[in-house]
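Q: okay, sequence plus prediction incoming.
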Amino acid sequence: MTSSQFPTLDVRIERFPITGSFTISRGAKTEAVSVVAELKRGSHTGRGECVPYPRYGETPEETLKVLQAMREAVGRGLDREALQAAMPAGAARNALDCAFIDLEAKSRAQRAWDLLGRPAPQACTTAYTISLASPANMAAATEKAAHRPLLKIKLGGDGDRERIMAVRRAAPKSELIVDANEAWLPSNLEQNLAACAEAGVTLVEQPLPSDWDEMLGRIRRPVRVCADESVHDRKSLDGLRGRYDAVNIKLDKTGGLTEALAMADAAKALGFDIMVGCMVASSLAMAPAMLLAAEARFVDLDGPLLLARDRDHGLRYDGSLVHPPDSALWG
């Protein structure tokens, strides 16, 4: 290709109001702030959306600068393969990686899954998140969502047994997974896991801070445990064996769909169950992750359901059933 055939890169910050608020153990927010990378070549445009995560030292403003700094390399011919070494795993690389895939698919008049040699995604059931609050308030929110087959319950430390039991009473038929977002301690880990087992919880996500998760390898785990903050890309998988039963693959952690697909293959080979997860964001951020759904025991792609409004051509949700993206959205 000549330089004129290489794409140009535009980057912007976008904001989407959340219905009410979204609360986890680290705090609450009322809007989703994402960064969108847009690659243009001729008549084709490829897009990718990421959500910078303060837990990993990322901010929208810094992510914007990191992506803007890639314009020259993209204009010189940087491609998706070279991108994997040119940028570290994280939100910024995710946006650009997904934009490259979208652009390549549109340029070849293919769907992204055909381009990548993956099965076409099918409609699947996503978890629906119940934010952290008092037991009474969580029960009230759960009651409104009790018709959904899979609920993800955000927990936060003190009082979690009461929260778990209140949620179970409010949704006796739903499958429950819980996410402590690193809020439990060695002193309450076993009693909280026991409460989850008593309530029939299927999976507990990231109960301990990532630096403390060696304890998970020393106790009997009555409920299967999933790594989130403790797992990022393929390099982090080996150290989790014996501590976790599953891993949560999020594109903002892996640095894009390219690494996420490779990580899913590696995780399965090591015997881990897979959850495909998301940050609170629009359908553009969810769409690439749909390619992982076929590999996943749990799908948690409810971000747009938590927004007051989604972007145009968003994913179609029938209750908790999420459908594959239209090419007008991505891929």
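A: Cool, got the structure. Numbering: from 1, shown residues only.
Q: okay, CA-based contacts and neighbour counts for the rest of this
A: OK.
Q: so who does the residue lying closest to residue 87 once chain neighbours are set aside touch?
A: The shortest distance from residue 87 to any non-neighbouring residue, by C-alpha to C-alpha, 6 or more residues apart in numbering, is to residue 93 (6.2 Å). With contact taken as C-alpha atoms under 8 Å, 6 or more residues apart in numbering, residue 93 is in contact with 67, 83, 84, 87, 255, 256.
Q: again with residue 21
A: Going by C-alpha under 8 Å, 6+ apart, the list of residues near residue 21 reads 28, 29, 30, 31.
Q: could these go into JSON lines alongside distance to residue 320?
A: Listed next are the contacts of residue 21 as JSON lines, based on distance: C-alpha to C-alpha, whole Å:
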{"residue": "28", "distance to residue 320": "23"}
{"residue": "29", "distance to residue 320": "23"}
{"residue": "30", "distance to residue 320": "22"}
{"residue": "31", "distance to residue 320": "22"}
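Q: let's bring in a second model and compare:
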Amino acid sequence: MTRTLSAEIARFPLSTPFRISRGVKTVAEVVEVEVAQDGAVGRGEGMPYARYGESLDGALAEIAAVRDAIAAGAGRDDVLTLMRPGAARNAVDCALWDLEATLSGKSVSALIGDPPVGAVATAMTVGLDTPEAMGAAAAAYADYPLVKIKVDRNDPLAQIRAVRAAAPRPRIIVDPNESWTIAEVRDLQSALIDLRIDLLEQPLPSEDDGALAGFTSAIPIAADESAHVAGDIDALADRYQVVNIKLDKTGGLTAALTLADAAVARGLGLMTGCMVSSSLSIAPAMIVAARSGFVDLDGPLWLANDRPGGVRAERGMMRPPSPGFWGGLSA
């Protein structure tokens, strides 16, 4: 067996700026990994996130550190101990899954014993802006199944009301990106019910979410920044009702599946999320999405140009990529 690993940075300009409470993104910068063996190539992608102390150069260094081990035949289980959870491990893990699917002639879904991946309803994100601008953006999604609203502490009710008025039908996720306090979570409960909000995502900073312990929310609350790997679940089970699984946090599909099993075992619901990234990040996440009650995989839809053959979305329904794109998945 001759195996090689390579990694490079890829940049994808966004069609419009993506605004959340922490800042504005105009380009998605990702790390792409390829693992080649016996004429087959597996690909994976990770999006290093500064919120978690990651950088592009740091991710490339982490990947370079395991190049010899991968060349010597290290597999996905080995990578779990050789690399820390994060974007770099995600790219390597997903490349190994893709390679295994290609060499075996089976899809990744078949390899893990799941049904073929089909279309899923994905949230369409309304970025943080003035209430008027957010309402105008939401009007385009008025008959879509699911909308996600990015808010902050600057009159979030006005932002949410503007979106709900423009889109009265969809389920709605509200995401403050850690910008609220526990007092605001309490005070906004009745308004969130009146506005028919289905999920509140990570309202408090992760270091402050102990304030949620024992709090009974009328709206299910999802852990995002607080939940990375399966080992986090025990500490979160009395604070949250849903876990947002992102492969860039777990460090790949392998760990994401373990996290999903751990969350379900503790009675928590599942959400699948993503960073703003290309379809190479989204294809493996669709496997977890098939198990989830909430799906937020519209990252590639923010790009001016996605990778050819990637996932496709129509009126809020996301379909798997074209045959041969990743992992043997196809529409």
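A: Thanks, I have it. Remember, it's a predicted structure, so these values are computed and weren't measured experimentally.
Q: can you calculate the TM-score here?
A: TM-score of the superposed chains, computed with TM-score structural alignment, normalised by the length of structure 1, equals 0.96; 327 aligned residues with a C-alpha RMSD of 1.2 Å.
Q: count the residues that sit near whatever residue of structure 1 lines up with residue 208 of structure 2.
A: Applying TM-score structural alignment, one finds that residue 208 of structure 2 aligns to residue 212 in structure 1. Neighbour count for residue 212 of structure 1, taken as other C-alpha atoms under 10 Å: 13.
Q: what's the match for the residue nearest to residue 87 of structure 1 in structure 2?
A: Match for residue 93 of structure 1 (TM-score structural alignment): residue 89.
Q: which strand is the longest one in structure 2?
A: When structure 2 is scanned for its longest strand (criterion: DSSP state E), the result is strand 3-20.
Q: whereabouts in structure 1 does it align?
A: The aligned range for strand 3-20 of structure 2 is 7-24, by TM-score structural alignment.
Q: now swap in stretch 253-269 of structure 2 and tell me
A: The aligned range for stretch 253-269 of structure 2 is 257-273, by TM-score structural alignment.
Q: what residues does the matching stretch touch?
A: 84, 94, 97-98, 233-234, 237, 244-247, 249-251, 254, 274, 288-289, 292, 295-297.
Q: can I have the buried ones of the residues you listed as a ChimeraX selection?
A: To isolate the buried ones among those in ChimeraX, judged by 16 or more other C-alpha atoms under 10 Å, type:
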select :84,94,97,98,233,234,237,244,245,246,247,249,250,251,254,274,288,289,292,295,296
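Q: how many other residues sit next to residue 154 of structure 2?
A: Neighbours around residue 154 of structure 2, by other C-alpha under 10 Å: 12.
Q: that one matches what in structure 1?
A: In structure 1, residue 154 of structure 2 lands on residue 158 (TM-score structural alignment).
Q: mind checking how far that match is from residue 184 of structure 1?
A: 8 Å (C-alpha to C-alpha, to the nearest Å).
Q: in strands, which of the contacts of stretch 257-273 of structure 1 fall?
A: Reading strands off the contacts of stretch 257-273 of structure 1 with DSSP E, I get 246, 247, 249, 274.
Q: contacts only, for the first one.
A: Contact criterion C-alpha under 8 Å, 6+ apart gives 224, 225, 226, 227, 272, 273, 274, 275 as the residues in contact with residue 246 of structure 1.
Q: distance between whichever helix or strand comes after the longest strand of structure 2 and the chain's centre?
A: Toward the C-terminus, strand 3-20 of structure 2 is succeeded by strand 23-37 as the next helix or strand (DSSP states H and E). Chain-centre distance of strand 23-37 of structure 2: 14 Å, with C-alpha atoms, centre = their mean, to the nearest Å.
Q: post-alignment, strand 23-37 of structure 2 versus structure 1, mean distance?
A: By mean C-alpha distance after the TM-score superposition for structure 1, the fitted strand 23-37 of structure 2 averages 0.6 Å away from its aligned residues in structure 1.
Q: which other helices and strands contact that strand?
A: Under the contact definition 3 or more C-alpha pairs under 8 Å, 6 or more residues apart in numbering; DSSP states H and E, strand 23-37 of structure 2 sits against strand 3-20, strand 40-46, helix 56-65, helix 87-104.
Q: what about the nearest residue to residue 216 of structure 1 once chain neighbours are set aside, neighbour count?
A: Sequence neighbours aside, residue 243 is the residue nearest to residue 216 of structure 1 in space, at 4.9 Å (criterion: C-alpha to C-alpha, 6+ apart). The number of residues packed near residue 243 of structure 1 is 19, by other C-alpha under 10 Å.
Q: alignment lookup: residue 243 of structure 1 to structure 2.
A: In structure 2, residue 243 of structure 1 lands on residue 239 (TM-score structural alignment).
Q: hang on, its match packs against residue 214?
A: Yes - between residue 239 of structure 2 and residue 214 there is a contact at 6.6 Å, judged by C-alpha atoms under 8 Å.
Q: middle-most residue in structure 1, spatially?
A: Closest to where the C-alpha atoms of structure 1 average out (C-alpha atoms, centre = their mean) is residue 278, at 1.9 Å.
Q: quick one: the strands in the stretch 151-300 of structure 1?
A: 175-179, 203-205, 224-227, 246-249, 273-276, 298-299 (DSSP state E, counting those that start in this stretch).
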